[in-house]
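Visitor: kindly return the folded structure for what I paste below:
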Amino acid sequence: MTVALAIAWAHFGRRKHVLTWTASYGVGVLQWLANAAGFFLQSPALYIVTGIGLITSGSLLAIGIRQRSGRPLHVAAFAIPASVVSLMMALAIGSLGSQIMQGMIIPTYVGTLLLVSAASLWPRGRPLTPPEKAFFACLILYAMCQLALAMSATFIRSPTEGKELYRNILGLFMPTIYVGTAVSAVLVVAGDLAQQLRSQMRHDPLTEVLNRRGLEEAAASAIAQARRHDRPLALVICDLDGFKALNDNFGHIAGDQALKGFARLLILAVRRGDIVGRMGGDEFGLLLQDSDAQAAADVMERVRLEVAHLTLPRVPNGALRASFGVAALQPTDRTLEDMVHRADEALYAAKKDGKNRVSIARAIA
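Guide: Predicted structure coming up:
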């Protein structure tokens, strides 16, 4: 499983959380070796190493989950409790010699840590993906096995009496769920990569808005929804006036900054649910849901005024201007291209009338 996660890290984007999970299972390898050596050599020191390995492995698994979820990560929040539990475990094995404490301390800590990790895995604002569901289930089962292990330790009465249940849980269930958790983690990594690739196929890498393909896919759904609920829909086609001259005079870096700044302005101007895409070059398309042509034009007029005040490092103040063509969804429109044709005509009219203005396409009689 360590090798599988290392391969996943090397080939699936080299994400930090995958490397942390790889380290978790790498520590697990050392922990299992120390445990086996401690059993055959009857060495308390090796059992202490085993306990520290379990604590470290569980902590790294939890840290990786928080890294992936983007939640705040404070190393001290893991290091301090882990150190306290390690000290308690060392005392239980060494000076106290309590087998009940040995059997309870680490499983209780690791089980609680895994339950917190499962909660951290849950994403905000969307349901779990199938790989995430598998990983979540494995984390819960892993936690339950650890807590069951801790409870079974209370039945230990002597070095020989009461250990059967503890050993059965440890030997029959723990290896299986340990491997299952790693397999589901690899599936999560693969699922993240697939989602990333899908996003890259639909988004423009420079401006991070939808590309032409993504815009067409989103438009098909928006048009169908507008027709289903008999609601208005408006398309805006816009571009930067004199963009070629900007590139020629100030360089392509300035041109890229202008495109990114213009895209951010468009995103901020529309509502959640509206669609922004880059159609190519300096041309952008916007679909404004529940908006007629006039309402869309009013929004774009505010954007037009703001474009001139856009401050960018390599672009002179006041160098940017933009023109906008607006077209409303008509009963005869079936695809995005039907709307694009009229919006393009309106944009051409805006350019012809002097640029730096908003023009609305004439409705079909």
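Visitor: CA only for contacts and neighbour counts going forward, please
Guide: Noted.
Visitor: grab the nearest non-local neighbour of Ala185.
Guide: Phe135 (6.0 Å; C-alpha to C-alpha, 6 or more residues apart in numbering).
Visitor: would you confirm that the one you found contacts Val188?
Guide: Yes. Under the criterion of C-alpha atoms under 8 Å, Phe135 makes contact with Val188 at 7.3 Å.
Visitor: more neighbours: the two, which one.
Guide: Phe135 (24 against 20; other C-alpha atoms under 10 Å).
Visitor: give me the contact list for the strand or helix carrying that one.
Guide: If you go by DSSP states H and E, Phe135 is part of helix 130-152. Helix 130-152 has contacts (C-alpha atoms under 8 Å, 6 or more residues apart in numbering) with 103-108, 110-115, 117-118, 121, 165-166, 169-170, 173-174, 177-178, 180-181, 184-185, 187-188, 191.
Visitor: with stretch 197-213 instead?
Guide: Residues outside stretch 197-213 that contact it (C-alpha under 8 Å, 6+ apart) are Gly214, Leu215, Asp256, Leu259, Lys260, Ala263, Arg264, Val276, Gly277, Arg278, Met279, Gly280.
Visitor: what about that stretch, distance to the chain center?
Guide: Taking the mean of its C-alpha atoms, stretch 197-213 sits 16 Å from the chain's own mean (C-alpha atoms, centre = their mean, to the nearest Å).
Visitor: so which residue is dead centre in this protein?
Guide: In the chain, the centroid-proximal residue (C-alpha atoms, centre = their mean) is Ser69; its distance is 6.5 Å.
Visitor: please give the structure of this sequence too, so both can be compared:
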Amino acid sequence: MESAVVILFSLIATSLLLCIALAVAWRRFGQEAHAAFWSLAYGLSAANWTANLLKLCFLPAGSSLTLMSAVCSVGSFALIALGFRRRAGLPLRLDAMMVAATVTILLVGFALWGAASSGVQRSAVLLFCAAMMVVSAMSLRKTGHDGRRATGGAAFWMLALFAAYATGLGLLALFGGNAGYDLYRLLFLTGVPTGLFGVGLFAMFLLAADLAEGMRQVAASDPLTGILNRRGFEQAAEPLLARCTGERRPLAVVIADIDRFKTVNDRFGHAVGDLVLQRFAAHMSAMLRPGDLFGRLGGEEFVLLLPDTDGREAVAVMEAARGGLASAVHDLLSIGNVTASFGIASLWRGETLREMIQRADEALYRSKMDGRDRITLCPLAPAGKAVRYEQWTADEPRKAVG
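Guide: Okay, here's the model as predicted:
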């Protein structure tokens, strides 16, 4: 009995430590709801082991403590599953979980005060816990609304293994009878606490990984517009350029610049200027396809990388964006018409990202010098031949320059 008391005290202490650690993570790591779910789960786990300790020391035949232990165990595993679903951005399905939990508790009560054997009581709780581990594991295979919650690897397999273990243990409790009780007790005391605390440790690892990913995204994002900053754009563009070069796929880079933006800042203030930048970024983002990259180089200058797009196709996309810009800022009539200029370059074989951006920037310079509110394309040219730029405006659909 003394060894059992020591084990239960250890389980209570460990559960409380995980509860506190996850609560701190919730408070410090952006108050993510799934961290709060997991913290509550391990608080209930501590209550479960406390009920078992009280039953062992004071009320060996206490049905109320047994029921309390079952309720805490069911609640703990349900909260773990809810946390994983919340982390993945999936619907919580509280109604289904409440039904399953209620049925489990009713089976435990029927076993305690009815004609069923104690094996039904143990089996019901373990099979419910196994089902929650399956729900948790499958949540790690799903991609939620933010696109970054899906994961797998060791966490998935640990949850799947724990689910299989709990299922086997539940079946042993149901069909093993008195002869299998000693084996059941041994497996329960060695496997279930280990699995439960393993889930807690992996929950902490996932929270740390999410925090690191969030910091990486912040470092790569422009705080004003929410799109990639120069560093983030270059990091994402280099592998895309390498793929397009290796597979000989077309690729276009676009430099966009809001016309006379300094005048907007000087006349109407930086708050209005910031609003124009945000509207422009949102308008351009809405024009892009999955796989396109969009970033802010600095000030009022933006850059786009369009895979599987040649120069003429990029012109068509930017012409639609240029023509629709007025509607994106229609409520800012006091600042007058907002226009933008564009320079486009398509990929030459063996060219670097910096070289592509430089050619697109030269095309943008021509757009600025020739009157703004226009698109200039730097086309492919054979070696030794002079480059002939092509230009598009609203009034002059196409002309050759330079």
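Visitor: overlay the chains and give the TM-score.
Guide: In this superposition the chains share a TM-score of 0.90, using TM-score structural alignment, normalised by the length of structure 1; 360 aligned residues with a C-alpha RMSD of 2.4 Å.
Visitor: before we move on, back to that, now, which of the contacts of stretch 197-213 of structure 1 lie within strands?
Guide: Counting by DSSP state E, those place Val276, Gly277, Arg278, Met279, Gly280 in strands.
Visitor: please name the residues that touch the equivalent of the last one over in structure 2.
Guide: Pointing back at Gly280 of structure 1 there. Alignment note (TM-score structural alignment): Gly280 of structure 1 maps to Gly298 of structure 2. Residues in contact with Gly298 of structure 2, defined by C-alpha under 8 Å, 6+ apart, are Asn229, Arg230.
Visitor: return the residue of structure 1 aligned against Glu362 of structure 2.
Guide: When structure 1 is aligned by TM-score structural alignment, Glu362 of structure 2 is paired with Glu345.
Visitor: quick check: the helix or strand following the helix holding Phe135 of structure 1 aligns to which part of structure 2?
Guide: Remark: after helix 130-152 of structure 1, the chain's next helix or strand is helix 164-168, criterion DSSP H and E. Helix 164-168 of structure 1 corresponds to residues 182-186 in structure 2, going by TM-score structural alignment.
Visitor: now the matching stretch: buried residues?
Guide: Within stretch 182-186 of structure 2, the residues that qualify as buried are Tyr184, counting by 16 or more other C-alpha atoms under 10 Å.
Visitor: in structure 1, which spans are helices?
Guide: Using DSSP state H, the helices of structure 1 run over residues 2-11, 16-41, 44-69, 75-93, 99-121, 130-152, 164-168, 174-202, 212-229, 243-250, 252-269, 293-307, 336-352.
Visitor: closest to Ala319 of structure 1 out of those helices?
Guide: Closest approach to Ala319 of structure 1 among the helices of structure 1 is made by helix 243-250 (8.1 Å; C-alpha to C-alpha).
Visitor: run the chain-centre distance for that closest one.
Guide: Computed by C-alpha atoms, centre = their mean, the chain-centroid distance of helix 243-250 of structure 1 equals 36 Å.
Visitor: that helix vs structure 2, mean deviation?
Guide: Mean deviation of helix 243-250 of structure 1 relative to structure 2 after superposition (mean C-alpha distance after the TM-score superposition for structure 1): 3.4 Å.
Visitor: which other helices and strands contact that helix?
Guide: Counting contacts by 3 or more C-alpha pairs under 8 Å, 6 or more residues apart in numbering; DSSP states H and E, helix 243-250 of structure 1 packs against helix 252-269.
Visitor: by contact count, what packs against the helix it packs on?
Guide: Helices and strands touching helix 252-269 of structure 1, by 3+ C-alpha pairs under 8 Å, 6+ apart, are helix 243-250, helix 293-307.
Visitor: contacts for that helix, please.
Guide: 206-207, 209, 243, 246-247, 276, 282, 299, 303, 307, 310, 312-315, 320.
Visitor: 6 Å instead, please
Guide: Thr207, Asn247, Arg314, Val315 (C-alpha atoms under 6 Å, 6 or more residues apart in numbering).
Visitor: coming back round to it: want to throw the helices and strands packed on helix 252-269 of structure 1 into TSV with distance to Leu235 of structure 1?
Guide: Compiled in TSV, those are given as follows (distance: least, C-alpha to C-alpha, whole Å):
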stretch	distance to Leu235 of structure 1
helix 243-250	22
helix 293-307	8
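Visitor: which of those is buried the deepest?
Guide: By mean neighbour count, with neighbours taken as mean count of other C-alpha atoms under 10 Å, helix 293-307 ranks first of these at a mean of 19.
Visitor: and the angle for that one with helix 252-269?
Guide: Taking axes from the mean of the first three to the mean of the last three C-alpha atoms, to 10 degrees, one finds helix 293-307 of structure 1 and helix 252-269 inclined to each other by 140 degrees.
Visitor: which part of structure 2 lines up with helix 293-307 of structure 1?
Guide: Mapping helix 293-307 of structure 1 onto structure 2 (TM-score structural alignment) gives residues 311-325.
Visitor: quick one, the helix holding Phe135 of structure 1 and helix 99-121 angle?
Guide: Angle of helix 130-152 of structure 1 versus helix 99-121, following the same axes, to 10 degrees, is 160 degrees.
Visitor: any idea how far helix 130-152 of structure 1 is from the middle of the chain?
Guide: Mean C-alpha position of helix 130-152 of structure 1 versus that of the full chain (C-alpha atoms, centre = their mean) differs by 23 Å.
Visitor: list the buried residues for it?
Guide: Going by neighbour count (16+ other C-alpha under 10 Å), the buried part of helix 130-152 of structure 1 is 131-152.
Visitor: re the thing from before, and the corresponding residue of structure 2 for the residue nearest to the centre of structure 1, how far is that from Tyr181 of structure 2?
Guide: Using TM-score structural alignment, the partner of Ser69 of structure 1 in structure 2 is Ala88. Ala88 of structure 2 sits 38 Å away from Tyr181 of structure 2, going by C-alpha to C-alpha, to the nearest Å.
Visitor: can you tell me what part of structure 1 stretch 23-43 of structure 2 aligns to?
Guide: Using TM-score structural alignment, stretch 23-43 of structure 2 corresponds to residues 6-26 of structure 1.
Visitor: what does Glu234 of structure 1 align to in structure 2?
Guide: To be clear, residue 234 of structure 1 is Ala; Glu isn't right here. Using TM-score structural alignment as the criterion, Ala234 of structure 1 maps onto Ala252 of structure 2.
Visitor: ignore what I typed, I meant Ala194 of structure 1.
Guide: For Ala194 of structure 1, the aligned position in structure 2 is Ala212, judged by TM-score structural alignment.
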